[in-house]
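Predicted coordinates and the sequence they were generated for:
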Amino acid sequence: MSAYVVFTREQTTDAEELAQYAHKAPLAREGRELTPLAFYGQLEVLEGNEIEGAVILRFPDMAAARDWYNSPIYQEALQHRLRGANYRAFIIEGAEETL
């Protein structure tokens, strides 16, 4: 069953660090089955605190999402994201389709 990694950027603290993250993070996608479904597009917060942006990535399953997140390449890029902004990130399993 598909799994989704969701990121919400709540506040940028260092734009240069985020630029380094933006340069390095795509390298972790190479050779992996993932589909960007939303990537910092127009958004409207309906409830809760405002956010600056959001990303949704689809993976084949929870294991593939965890493998990508925990990969050495992504973990190296992640350090720049953590220094560059306050984010929330989580993995959620998709729902089975019903007829």
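Sure thing, it's come through. Keep in mind that this is a model prediction, so the values were computed, not measured.

going forward, measure contacts between C-alpha atoms and count neighbours the same way
Will do.

I'd assumed residue 81 was in contact with residue 14.
No. Contact criterion C-alpha atoms under 8 Å: residue 14 and residue 81 do not qualify, at 9.0 Å.

also this one, for the comparison:
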Amino acid sequence: MAAYAIGHLHEVTMGPELVEYLERIDATLEPYGGRFVIHGARPDVREGDWSGDLIVIEFPDLGSARGWYDSPAYREIIPLRAENSRSTILLIDGTDDDHRATDLLA
């Protein structure tokens, strides 16, 4: 089942370090089958409040997501993002294709 790396970024300072991060991140994703699903889009907020930027990267499975995040190539560029934004990053499993909301009741 697919898994996701989700980043919620605030107070992003776009400068040379963040540009370098953006230039290097794609190469870190490739060995783990990662691909951007949401990156840079502005939300149409229908309920509640929203601030910041949302990034969603899809991986084939949670092991691949963990492998990417813990890889030397990605660990090397984390400071370029972390020192230029306030962020929450999480890795999470997706659902099976046949998932229904009521599955949570089981």
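Perfect, thanks for sending it. Every value quoted in this text rests on a predicted model; they were computed, and no experiment measured them.

now what about the TM-score between them?
Superposed pair, TM-score by TM-score structural alignment, normalised by the length of structure 1: 0.84. Supporting alignment: 98 aligned residues with a C-alpha RMSD of 1.9 Å.

related to what we said a few turns ago, quick one: which of residue 14 and residue 81 of structure 1 has more around it?
Legend: neighbour count by other C-alpha atoms under 10 Å for residue 14 of structure 1 and residue 81, higher for residue 81 (25 against 15).

Find the helix or strand that the more buried one is a member of.
helix 72-84 (DSSP states H and E).

how many neighbours does residue 43 of structure 1 have?
As a burial measure, residue 43 of structure 1 scores 11 neighbours (other C-alpha under 10 Å).

Tell me which residues touch the nearest residue to it once chain neighbours are set aside, please.
Of all residues not flanking residue 43 of structure 1 in the chain, residue 53 sits nearest, at 7.3 Å (C-alpha to C-alpha, 6 or more residues apart in numbering). Shown in contact with residue 53 of structure 1 (C-alpha atoms under 8 Å, 6 or more residues apart in numbering): 8-10, 40-41, 43.
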